[in-house]
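Colleague: Sequence and predicted structure below; questions after.
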Amino acid sequence: MRTSDFNFKSPSNLLAKFPVKERDESRLMVIHRNSNKIEHRFFKNLHEYFEEEDSIILNNTKVFPAKLFGNKEKTEAKIEVFLLRELDIVDRTWDVLVDPARKVRVGNKLNFGSGITGEVIDNTTSRGRILQLNYNGTHKELIQKIKEIGKTPLPKYIERNPEKCDRIRYQTIYAKKEGSVAAPTAGLHFSKHLLKKLEIKGINIVEITLHLGLGSFLPVEVEDISKHKMDSEKCYISQESCKIINRTIQKKKKVCAVGTSSMRAIESSVSSNKNLNPFSGWTNKFIFPPYKFNIANCMITNFHMPKSTLIMMIAAFTGFDLIMKAYQIAIEKKYRFYSYGDVMLIL
């Protein structure tokens, strides 16, 4: 398939710039792949589609306040710096994106305040730089200071400054392991009340970790999908999580991946007998049609951007024609799109 096959027009008035008041009040589109039936519910109804001994897989990554604002030495020009990942703890070097990129060159020094400065030591892409941070304190103290001055890295389309509520709402309620620069958005809809309902019903809540970078959310820029390269992301799957999921598979119950990040994680560590293996490492798994999924037989996901790797994965799981029909219905019925938007359950 071609990248242009995944292009569609999502009306700007449907791009969710704020979350709904209550997490589980998001609208839920339920897609039945066997019958092509589509239902319209609310996320608080999710428990009705699961039974005892089913498993739901959550990505427990935690969003890092990765957006810093600094001033260039001498000119005082304001520079936005997006911390993508730490490259070396000792040298305190980071892979970053800068904006405006034309004003940031190798050798430039930036002042972020609170005793933190930085020097650009290399270029990576047109907007990418290697930045060495300087701070008169330990690494732990530096990270704590970054958390204090850093802003929640909201997606660009939201077009507003992060507010106090974003520190809470652009984070799942089960977030534990810090390391993502973007939220696993399908998980934003879970409330404590809904999780308790699922647990009482006897449904297994299984956690894995995949730290999201920005690569998954960017549009694919090559027409031949097979030539697209995913950014690598850190992933952890425990022995205990594998045990629960494999038992669910053996009992032929539902295994539900919450979000494309959870799906990518579990599909990155599959044994020859189609079970899940423990994993600790990096994955650049890119899933697009046609693809045979090995672990999950249902999934929860938000409504994604055109020509993104995310919509390509969802098409591989749902079927291209059915997912494109579902997206058209979502637009007609004014479902809210993207990170703070509504959600679908694909059975």
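Modeller: Received the coordinates, thanks. The structure presented is a predicted model; accordingly, all values stated were derived computationally and were not measured. Numbering: from 1, shown residues only.

Colleague: rest of the way, CA atoms for contacts and neighbours
Modeller: OK.

Colleague: Show me the helices in the protein, by range?
Modeller: 139-149, 166-169, 192-200, 239-250, 259-267, 309-318, 320-332 (DSSP state H).

Colleague: Put this next to the first one:
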Amino acid sequence: MDTNSKASPLDLSSYDFRLDPSFIALNPPTNKEDSKLLVYERAKDKITHTTFKHLFDFLPKDYLIVMNDTKVIKARFFGFKNQKKYEIFFHKEIHSEKSKQAFLVQIKGKVKEDDLINIKEGLDVKILKLLDSGFREVEFIKEGKALELASVLSLLEDIGVIPLPPYIKREASAKDLLDYQSVFARNLGSVAAPTASLHFSDSMLTYLKKHYEYLFLTLHVGAGTFQPVQVENILEHKIHTESFFIDRQNLQKLKDSTKIACIGTTALRTLEFLHGCDYKLEQGECDIFLHPLNPPKKAKALLTNFHLPKSSLIMLVASMIGLEKTLELYELAKSKEYKFYSYGDGMLIL
């Protein structure tokens, strides 16, 4: 990682860094509260190395804590056509000209429109349209009828496998069913976990609810969260969109609050999107791209993990503390042997 002052916050290459595979957490910690936590206090330019069990020693008690209660779908599943096995990755419900009950999936293997992939007796995935990069518009057909979203999500809970991040090459285990969900996950819809939330134990959540004002919103995390930015001028990047939901009472609470700490980048992106539309939407598609030239205007603190190079997530971190400080803290984290990515350690920005 180049930490010199000439790095431009608009250049994609400025967000690239080398990370030895040994720094990437491939399994969750044995004890969530023992994960490392780097605390950066902006006003003092102060860095503290601690663990998650001490999070509340740093997080001010007068802050409103905003959490994302999305739940990860068992989005990977398998089917057969002409005795050939196909791996299918469910993404989300979409609007389609061909069906009122259409969904976006990725399929490994060649298919054509109108093909049927058999999932189990009486259940098929019908190919409606071929899109780029292996994406397909499909219907789930059961006994001749197209299934609605609620039925599809219920089905996936029965037949699917939890979708670990693409850099984790092992198969998901029974332990991942628990560890790749936050303790407050409740609304099915994500294909990736909001990873800062994974650090919370039941006892930490109980403490938070007792000593802080808090609220939940829902933003369903898409697979785009893992995609690196591809254009050298990051202003040309088209950010992925993700569906969000929040009730009217919590929307008003966000509007009225002046001290807000977000648990994870998904909570922060949703907050800033809602702020940008003057808190008028209770649901919609979040497409805000936060970077050093478009910093947060509402959030005062962020709990997050250490992210992939060239990702929109490391750019979001830089939107809060600047590119130079982000590079500095990532290098420091490596020198202190912090673990990176979804199952890794965390950073609290105050």
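Modeller: It's in. Small disclaimer: the values here were computed from a predicted structure and weren't measured.

Colleague: picking that back up, nearest approach to residue 232 of structure 1 belongs to which of the helices of structure 1?
Modeller: helix 259-267 (11.2 Å; CA to CA).

Colleague: Where in structure 2 does stretch 147-166 of structure 1 fall?
Modeller: With TM-score structural alignment applied, stretch 147-166 of structure 1 matches the range 157-176 in structure 2.

Colleague: Buried residues of the matching stretch, list them for me.
Modeller: 157, 160-165, 176 (16 or more other CA atoms under 10 Å).

Colleague: out of these, who's nearest residue 240 of structure 2?
Modeller: For the buried residues of stretch 157-176 of structure 2, the nearest to residue 240 of structure 2 is residue 165 (16.7 Å; CA to CA).

Colleague: need the longest strand for structure 2.
Modeller: Using DSSP state E, we find that the single longest strand of structure 2 is strand 84-94.

Colleague: Structure 1: which residue goes with residue 290 of structure 2?
Modeller: In structure 1, residue 290 of structure 2 lands on residue 287 (TM-score structural alignment).

Colleague: Quick check, that match in contact with residue 317.
Modeller: No - contact criterion CA atoms under 8 Å: residue 287 of structure 1 and residue 317 do not qualify, at 9.2 Å.

Colleague: Tell me which two in the buried residues of stretch 157-176 of structure 2 are the farthest apart.
Modeller: It's 157 and 165 that sit farthest apart of these, by CA to CA, at 18.3 Å.

Colleague: State the number of residues packed around the alignment partner in structure 2 of residue 51 of structure 1.
Modeller: Taking TM-score structural alignment, the alignment pairs residue 51 of structure 1 with residue 60 from structure 2. Counted with other CA atoms under 10 Å, the neighbours of residue 60 of structure 2 add up to 16.

Colleague: From residue 41 of structure 2, how far out is residue 60 of structure 2?
Modeller: Per CA to CA, to the nearest Å, residue 60 of structure 2 is found 12 Å from residue 41 of structure 2.

Colleague: do residue 339 of structure 2 as well
Modeller: Relative to residue 41 of structure 2, and taking CA to CA, residue 339 of structure 2 is found at 21 Å.

Colleague: Neighbour count for those two, which is higher?
Modeller: Neighbour comparison, residue 339 of structure 2 and residue 41: the larger count goes to residue 339, with 22 against 16 (by other CA under 10 Å).

Colleague: what's near enough to touch that one?
Modeller: By CA atoms under 8 Å, 6 or more residues apart in numbering, the contact set of residue 339 of structure 2 is 23-25, 306, 345.

Colleague: Nearest to residue 231 of structure 2 among those residues?
Modeller: For the contacts of residue 339 of structure 2, the nearest to residue 231 of structure 2 is residue 306 (21.7 Å; CA to CA).

Colleague: what residue of structure 1 matches up with that closest one?
Modeller: By TM-score structural alignment, residue 306 of structure 2 lines up with residue 303.
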